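1. Please work out how this folds:
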Amino acid sequence: MSCKKGQIAQEITKPETPRDTTQVKPPAQGSKGRTIPLGTGSGNLIIDGTKLGLACDDVIKIKGGTYKSIDIKNINTGCNVTIQNDGLVEIAGNSDHIFLSKVSNLTISGKGTAGITYGFVSRDSPQHRSISVTGTVQNLTVQNFAFKNIGDYVVYFNSGQIVYDGSASSYSNNVRFLNNSCSNTGSFLHLEGGVENGVIRGLIKKLEVAYLDFRNSNSGDAVLAENADDYNIHHNTVIDVNSANNNHNGIFTMKGSGSFHHNLIRNHQGNAIRAWTRSFGTTPKEVLIYNNTVVNSRKYSGFEVQSFASMIIGGKTTYSNVKVYNNICGKLNTSKDWVGVVVDVYSLEGGKCEVYNNTGFDFPAPNPKSYIVSQQANTVPVQTNNKYFATAAEAGIPDINALKIQN
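-> From the prediction side, this is the model:
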């Protein structure tokens, strides 16, 4: 697992009371919700649902400008509320930027103004986080944000000590991060938790991370989820990461079960995914790794799958079955200090592993027994219809830097 820099975590300071007043527009004819303009374009903005009388389909529009912080809390209408930008909204400076607490059924979207792709920009904070989430959240979407020059985690969930007991308040559910970008940041998403002494903490169900553009980072991982049930990681682009990081990294480190597909990882160090597999509940689920393109890694194989006996708890968790298929992997582990093949397979603690229809090329340090699989423990993967080529050209790829996300 990757290690974080030691400087970063600092106590969160709540922002001061904002100076603006709220003027609520009535619903437009034929629409369901109201438009609620907030913000002055500067300072610290607090959006408190208990003071706004929010109802279904209300849209809060934040006035464009540069803010010190935005505190969003107590939004629980039981139906969707949206927060949008009205112009370009930037949060800048060396402090924590956005706070989320006690929210559900909330969409925060940077698509509020035509012609602006990323309507929310968090930038230039070398020692702090961009978004801090306190407690569990339900039905949250964060989309069309840009993050630049952030020294700590970009999004951090402070829920790692919440014990999962099956109740809705004991886990986060249906959380989506869509169409976001990161340049020169720490990890995009960090979800603490664990399984220890029969206790599950920090569980998230139905996590989706999609269409993320993550570049120019030495963070180790882009996403770390310690307890994720039914994750869906897809259509993400990760380029030029970990040039000066030599930990055994997983660009995506996902502990649980779910799908990792249609991602492009290039010019990097670390496995594209370290899938540490387990199923929550008593029914074995699947980890599916498919249609990914992983090329030009300084260290390690395309993917890693493994499980641990300590994470299998009778009546609470069980093993997962793994399928790795339709991936394109090339020029892996150019440092040659470990094997570099399509997938490293460790023990799955009872789970099965199938590896099929993958294409590999130009592996400088393959496993002596296979160009496709490096078996590291007692789980024997079933391999069918995989192909390996000595060069990219022989694989029909004239330029690996021109590869895009698979259809």
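2. switch to C-alpha atoms for all contacts and neighbour counts from now on
-> Fine.
3. For the residue nearest to the spatial centre of the chain, give me its contacts.
-> Centroid-nearest residue in the chain: residue 223, 4.1 Å away (criterion: C-alpha atoms, centre = their mean). By C-alpha atoms under 8 Å, 6 or more residues apart in numbering, the contact list for residue 223 reads 187-190, 251-254.
4. Same check on residue 224?
-> 187, 189-192, 252-254.
5. give me that answer again for 6 Å
-> The contact partners of residue 224, by C-alpha atoms under 6 Å, 6 or more residues apart in numbering, come to 190, 253.
6. before we move on, back to that, now render the contacts of residue 223 as CSV, adding secondary structure.
-> Formatted as CSV, the contacts of residue 223 follow (DSSP: H, G, I helix; E, B strand; the rest coil):
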residue, secondary structure
187, coil
188, coil
189, strand
190, strand
251, strand
252, strand
253, strand
254, strand
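7. Out of the residues you listed, flag the one nearest to residue 139.
-> Of all these, residue 139 sits closest to residue 189, with 16.7 Å by C-alpha to C-alpha.
8. count of residues packed around the closest one?
-> Neighbour count of residue 189, defined by other C-alpha atoms under 10 Å: 20.
9. Residues in contact with the helix or strand containing residue 72: which ones?
-> Using DSSP states H and E, residue 72 falls within strand 69-75. Contact partners of strand 69-75, identified using C-alpha under 6 Å, 6+ apart, comprise 44-49, 97-103.
10. And for stretch 254-262?
-> 225-235, 275-279, 286-292, 405-406.
11. go on, stretch 87-104?
-> The contact list for stretch 87-104, computed with C-alpha under 6 Å, 6+ apart, reads 64-76, 113, 119-125, 128-134, 137-139.
12. So which of those are in strands?
-> Per DSSP state E, strands hold the following members of the contacts of stretch 87-104: 64-67, 69-75, 120-125, 131-134, 138-139.
13. residues of stretch 113-130 that come out buried?
-> Buried residues in stretch 113-130, counted by 16 or more other C-alpha atoms under 10 Å: 117-130.
14. And the furthest pair within the residues you listed?
-> The largest distance within the buried residues of stretch 113-130, taken as C-alpha to C-alpha, falls between 117 and 127 and amounts to 26.2 Å.
15. Just give the nearest non-adjacent residue to residue 389, would you?
-> residue 361 (4.5 Å; C-alpha to C-alpha, 6 or more residues apart in numbering).
16. Would you mind measuring from that neighbour to residue 117?
-> Remark: distance between residue 361 and residue 117 (C-alpha to C-alpha, to the nearest Å) = 36 Å.
17. Over to residue 237?
-> Taking C-alpha to C-alpha, one finds residue 237 at 17 Å from residue 117.
18. now swap in residue 363 and tell me
-> Remark: distance between residue 363 and residue 117 (C-alpha to C-alpha) = 38 Å.
19. got it, and residue 263?
-> Computed as C-alpha to C-alpha, the residue 263 to residue 117 distance reads 21 Å.
20. can you give me the offset of the strand or helix carrying residue 47 from its chain's centre?
-> According to DSSP H and E, residue 47 maps onto strand 44-48. Distance of strand 44-48 from its chain centroid, counting by C-alpha atoms, centre = their mean, to the nearest Å, is 26 Å.
21. compare with the first, here's sequence two:
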Amino acid sequence: MKKITKMHYILCIAILALAACKKQPLVEPEQTKPGIETPVIPPTQPDPNPNPGTPSFSKTYEVGTGSGNLTIDGSTFTISGATLFKIKAGNYSTITVKNFVQDDANPVYVKNNGLVEITSGQSLFSNLRNVVFSGDGTPGIDKGFLFRDISYRAIKLDENAPINKFTIQYVSFRNIGNNVINLSKNDVYDGTSKSYAESLKFLHLDCDNTGGLLSVDGSISSGRPTGLVKNIEIAYVNFKNAPSVGTIVYMGNAENYDIHHNIVTNINTQTDIHNGIFMMKGNGRFHDNHVSNHQGNSIRAWGFSIGTVPKDILIYNNIIVNSRKYSGFEVQSFDDYIIPGVSTYTNAKVFNNTCGNLNLSRDWQGNVVDVYSLKGGTCDVYNNLAFNLLNSPSGPGNIAGQESGLTPTVSNNLYFNTSKEAGILDENTMKLSSTSPAKGKGKHEALSTVDFYGNVRANSPSIGAVE
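-> The predicted structure is shown next:
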């Protein structure tokens, strides 16, 4: 046996001493890439339109076995009064709901009874009127329908059958390979109720690592309107973690859309296409939305009005922050959208929005709104608060970027180099300090009576989305 030398002894003692020490691991300081701001954590918004509840049901049916392909076919039931279908908890391949064409006095509700997961194929909704598909059937489960791990689309709205006064609400979608919900309806609009869809609602939905939430075909550029949808509402959607989704809602022909109280974050990190996160063709309102840590215009509002009376595009009370590329909003139209006797222009108003840290890559323009021709329409831009707008290759962006011959009317806006100069307390909430230069400096606007958080606006409102 070898002798343990004095040097060996000293080394053993040193090793034991080091092993006994519980040192904290070294953590390299986080490196901030040039032009990239600290990611914003979207605030939790108050819900100004909480779940109104459901009617008293004259009949309740328990359906489903907990697995397999479930079909609920209205042609096999006699419906009298409000009727509830409760789906047994479990893991289903697909769900089909069809052939419920109800008047207002006899709605049909399809709800969960426990957690209902759909995990294999594309579910189908067909030939429906006054039907609500709602995941609020079990107390303690916020969203009782979960569509997950589906390689293609989660839901198809049947283009070969009418669908009107239809609601999907309190549903979660996770790991969906293509569009979450798709409607390829291309009926030619002739003015009759059979030639368009109406009153579709998509409310209280969660999307995590999915394709686009909703894609609805339609067009007007062919010389005749097709696929018209009237009075669609998209609200209280949380959409996140989609690195190359591009557009999350596409509407090819929409009249009086209402898109509000949605939170979109951490999307389009791996795409540079000039997309609109909401790509809306037609007219309507886009308000009280929060879009952060993204690429693309929050909305590209391409305007036209079916008929001969001009309608409005209204963009207000939105918070848009930390875009890698492009401006906050875009409004424009095209020659082939204006068809004599069939369609006409829209007017646009962009007001009381807060936008900051836009176009951080500096390879395009970073304006609050890019204004292109509206083919006869006007564009008013006012009461907007902005900071750190970046243009390519240098210099700040504009409140309103004039991109064509249409000169927007611009008034009562404020721009600052930083959010601190604007009196913004933090970039997560965009709430104003009591000494903010934006406080009480806006002009009165009857269309916006409350701010992003539901606070009543003063007669002389603050500039931006938050009072």
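22. just to revisit the earlier point, residue in the second structure paired with the residue nearest to the centre of the first structure?
-> Using TM-score structural alignment as the criterion, residue 223 of the first structure maps onto residue 249 of the second structure.
23. same thing with residue 318 of the first structure?
-> By TM-score structural alignment, residue 318 of the first structure lines up with residue 344.
24. next one: residue 61 of the first structure
-> Using TM-score structural alignment, the partner of residue 61 of the first structure in the second structure is residue 86.
25. ok, that match - how many residues close by?
-> Counted with other C-alpha under 10 Å, the neighbours of residue 86 of the second structure add up to 19.
26. so it touches residue 111, yeah?
-> Yes. The pair residue 86 of the second structure / residue 111 is scored as a contact, 5.0 Å apart, by C-alpha atoms under 6 Å.
27. which ones are touching residue 366 of the first structure?
-> Shown in contact with residue 366 of the first structure (C-alpha under 6 Å, 6+ apart): 339-341.
28. For residue 218 of the first structure, state which of these is nearest.
-> Of the contacts of residue 366 of the first structure, the one sitting nearest to residue 218 of the first structure (C-alpha to C-alpha) turns out to be residue 340, at 20.7 Å.
29. Let me see the ranges of the helices in the first structure.
-> Applying DSSP state H to the first structure gives no helices.
30. Trace residue 114 of the first structure over to the second structure, please.
-> Using TM-score structural alignment, the equivalent of residue 114 of the first structure in the second structure is residue 139.
31. State the distance from its match to residue 188 of the second structure.
-> Using C-alpha to C-alpha, one obtains 43 Å as the distance from residue 139 of the second structure to residue 188 of the second structure.
32. what's the closest non-adjacent residue to the aligned partner of residue 247 of the first structure in the second structure?
-> Alignment note (TM-score structural alignment): residue 247 of the first structure maps to residue 273 of the second structure. The shortest distance from residue 273 of the second structure to any non-neighbouring residue, by C-alpha to C-alpha, 6+ apart, is to residue 246 (7.3 Å).
33. What is the neighbour count of that neighbour?
-> Neighbours of residue 246 of the second structure under the rule other C-alpha under 10 Å: 25.
34. and if you look at residue 247 of the first structure?
-> Number of residues near residue 247 of the first structure (other C-alpha under 10 Å) recorded here: 14.
35. Aligned to residue 200 of the first structure, what sits in the second structure?
-> Under TM-score structural alignment, residue 200 of the first structure pairs with residue 225 in the second structure.
36. Residue 259 of the first structure now?
-> Using TM-score structural alignment, residue 259 of the first structure lines up with residue 285 in the second structure.
37. Equivalent analysis for residue 401 of the first structure, please.
-> Aligning on TM-score structural alignment places residue 401 of the first structure opposite residue 428 in the second structure.
38. Equivalent analysis for residue 351 of the first structure, please.
-> Using TM-score structural alignment, the partner of residue 351 of the first structure in the second structure is residue 377.
39. For the residue mapped onto residue 75 of the first structure from the second structure, give its distance to residue 92 of the second structure.
-> With the correspondence set by TM-score structural alignment, residue 75 of the first structure lines up against residue 100 in the second structure. Counting by C-alpha to C-alpha, the separation of residue 100 of the second structure from residue 92 of the second structure is 21 Å.
40. ditto for residue 238 of the second structure
-> Using C-alpha to C-alpha, residue 238 of the second structure is found at 24 Å from residue 92 of the second structure.
41. do the same with residue 230 of the second structure
-> For residue 230 of the second structure, the distance to residue 92 of the second structure equals 32 Å [C-alpha to C-alpha].
42. do the same with residue 322 of the second structure
-> Taking C-alpha to C-alpha, one finds residue 322 of the second structure at 39 Å from residue 92 of the second structure.
43. okay, these two: which has more neighbours?
-> Comparing residue 322 of the second structure with residue 92 by other C-alpha under 10 Å, the one with more neighbours is residue 322, at 28 against 21.
44. Surely the more buried one touches residue 360?
-> No. The pair residue 322 of the second structure / residue 360 is not scored as a contact, 7.3 Å apart, by C-alpha under 6 Å.
45. before we move on, back to that, which residue in the second structure aligns with the residue nearest to residue 389 of the first structure?
-> Matched across to the second structure, residue 361 of the first structure falls on residue 387, judged by TM-score structural alignment.
46. Likewise for residue 100 of the first structure?
-> With TM-score structural alignment as the criterion, the equivalent of residue 100 of the first structure in the second structure is residue 125.
47. go on, residue 183 of the first structure?
-> By TM-score structural alignment, residue 183 of the first structure lines up with residue 208 in the second structure.
48. Next: residue 287 of the first structure.
-> Residue 287 of the first structure maps onto residue 313 of the second structure when the alignment is built from TM-score structural alignment.
49. and that match, what is it in contact with?
-> Residues near residue 313 of the second structure by C-alpha under 6 Å, 6+ apart: 283-285, 348.
50. One more: residue 205 of the first structure?
-> Going by C-alpha under 6 Å, 6+ apart, the list of residues near residue 205 of the first structure reads 173, 228-229.
51. Residue 109 of the second structure contacts residue 86, correct?
-> No. Taking contacts as C-alpha under 6 Å, residue 109 of the second structure lies outside contact range of residue 86: 8.4 Å.
52. ok, residue 65 of the second structure - how many residues close by?
-> Residue 65 of the second structure: 14 neighbours (other C-alpha under 10 Å).
53. Quickly note the distance from it to residue 113 of the second structure.
-> For residue 65 of the second structure, the distance to residue 113 of the second structure equals 11 Å [C-alpha to C-alpha].
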